Each structure stands twice: as C-alpha cells, then as structure tokens.
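Participant: sequence and predicted model, in that order:
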Amino acid sequence: MFVVDTQIHIWKEETPDRPWVPGARERIRLNGHREDPFSYEEALELMDEAGVNRALILPPSWEGNRIDYALEACEADTREMTDTENTPGADGGEALVSAFNAVGADYVFCSSGSEWAPVWESLARRHRDGQPAPEYLDLTHETVAVGMATG
C-alpha cells in the first residue's frame, strides 16, 4: 500500500531573525500543539516508522507566510518523486488529485479543514465524470487517519 499523509507541519525554533506571528506561542499552547521545533528529519523518521511513503507539507500558521523551510525539506529528501499530470489551468485541487492518481492512491484518509474545498470539488467532478480518482474518507482527527491508512 502506498500511503500519503496529506498535511504535515514542520517548523524551526522562533528566533529574532525567524519571528513567529504575534500571539502564536499562546495559540499553540491553547490548541495543544507541540511547541518544540519539528524538523523534517524527525518527520521523515516518523514517516518511515509508520510506513508513510510521502507527505504534503503545509507550513504552520505561526510562522506567517514563510515557505522556506518546507522548500528546504523538499530539496533535502532524496526519495524518488512521481510526476503528476500537467493540466493547463488546473487549480490546486486538481493538482493534488492528479498527484494522488500518479502514485496510485486508492483512498485518501484525511482530517481536513476548509482549505480542502478545491480537492473535494476535483474529486466530485472526477467521480461524476467517471474519471480516475481515489475514494475520499473524511476523518475526525489525523491520528485516526494515520491508523486507518496503515491498517
């Protein structure tokens, strides 16, 4: 089985030259998130332990609009990547569903938020039109999603 985690956060420590948005640390505490940095190296180790083949990195909101660490992680991971369909004019939802198809995903186990609307729309269109698309399972928490995906 090929397992893709559809949303992980990785981040570096807050420093004067890498400040977080105001009030971020308090929000992290209130939401029960881990405060310590979560490196891509640690994420890769945990993915390997859990049998997760790929992950989509969503930079955490507390770092503001930074994507530099996510890009660094992608450049550092030497795993073979699969080309996705190149559809002119496709939105992000189409790009993700194309990526799921490219790696042969039969199911998407997900604990998503409202930012997933383009993905839901792409899946609905593809199912309506008889085009290939994985089955989508919306779950209440990412722990449930990982548990189901890994059996």
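Facilitator: Here it is on my side, so go on.
Participant: from here on, just use CA atoms for contacts and neighbour counts.
Facilitator: OK.
Participant: does residue 148 really touch residue 107, like I thought?
Facilitator: No: using C-alpha atoms under 8 Å, residue 148 is not in contact with residue 107, being 10.4 Å away.
Participant: more neighbours: which of these two?
Facilitator: Shown here are residue 148 and residue 107; by other C-alpha atoms under 10 Å, residue 107 has more neighbours (17 against 13).
Participant: structure two is appended below for comparative analysis:
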Amino acid sequence: MLIIDAQVHIWGSGQPSGHHRQTSLFTAEELVQEMDQAGVNGAVLHPPSWDPNSNEMAIQAAVKYPDKFCSLGWFALDDPN
C-alpha cells in the first residue's frame, strides 16, 4: 500500500509553534530518513509560516526528491505573474 502524508513541514530558521518539534532546523534529508523508518512513501510539503525561506526549501526538496515530495507552496497574491 502506498502511504502519503498529506501535510509535513521542513524549515531552516525561526521558532516553530508549540505543537511542532522545537528545533530551528529540520531538513528534507532528516524527513526522508524519518519517512523511510516509518514506512511512509511520500509527503506533501506545506511551508511553515515561521520560516520566510521555507517555501524555497520545499521547492528544492521536491526537485531533489521528486519520488518523495510535492509542495503545497505559497505565492504573493499581489504579484500578477
């Protein structure tokens, strides 16, 4: 059975809110390792608001690990492009 986690975070800075692991860094590589240990095949990355660079991290992770990740990223609503 294929198992996909519908919402996970990776980040490189900032202070996570109380119900997340309390570390200022959680990388795609760390997430892949935990997913493999748990038998999770893939995940949808949802960039957290506490890290302004998390959207770019999610995109890079999806490019680097296309069989593991996709991203539910965000974009500026006032940018017509």
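Facilitator: Arrived safely. As the structure is a prediction and not an experimental result, all values here were calculated from the model.
Participant: overlap in contacts of residue 148 and residue 107 of the first structure?
Facilitator: Overlap between the contact sets of residue 148 of the first structure and residue 107, as judged by C-alpha atoms under 8 Å, 6 or more residues apart in numbering, is nil.
Participant: in the second structure, which spans are strands?
Facilitator: Secondary structure of the second structure by DSSP state E: the strands cover 4-8, 42-45, 69-71.
Participant: can you add distance to residue 27 of the second structure and mean neighbour count and give those back as TSV?
Facilitator: Output for these, formatted as TSV (distance: least, C-alpha to C-alpha, whole Å; neighbours: other C-alpha atoms under 10 Å):
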stretch	distance to residue 27 of the second structure	mean neighbour count
strand 4-8	11	13
strand 42-45	11	22
strand 69-71	13	22
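Participant: nearest to residue 26 of the second structure, out of these?
Facilitator: Shortest distance between residue 26 of the second structure and the strands of the second structure, using C-alpha to C-alpha, is found for strand 4-8: 10.8 Å.
Participant: can you name every helix or strand that the closest one contacts?
Facilitator: strand 42-45 (3 or more C-alpha pairs under 8 Å, 6 or more residues apart in numbering; DSSP states H and E).
Participant: ok, back up a step: would you turn the strands of the second structure into CSV with distance to residue 60 of the second structure?
Facilitator: Output for the strands of the second structure, formatted as CSV (distance: least, C-alpha to C-alpha, whole Å):
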stretch, distance to residue 60 of the second structure
strand 4-8, 15
strand 42-45, 11
strand 69-71, 10
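Participant: among the ones you listed, which comes closest to residue 18 of the second structure?
Facilitator: Per C-alpha to C-alpha, nearest to residue 18 of the second structure of those: strand 4-8, 15.3 Å.
Participant: what's the average distance of that closest one to the first structure?
Facilitator: Compared with the first structure after fitting, strand 4-8 of the second structure has a mean deviation of 0.3 Å; criterion: mean C-alpha distance after the TM-score superposition for the first structure.
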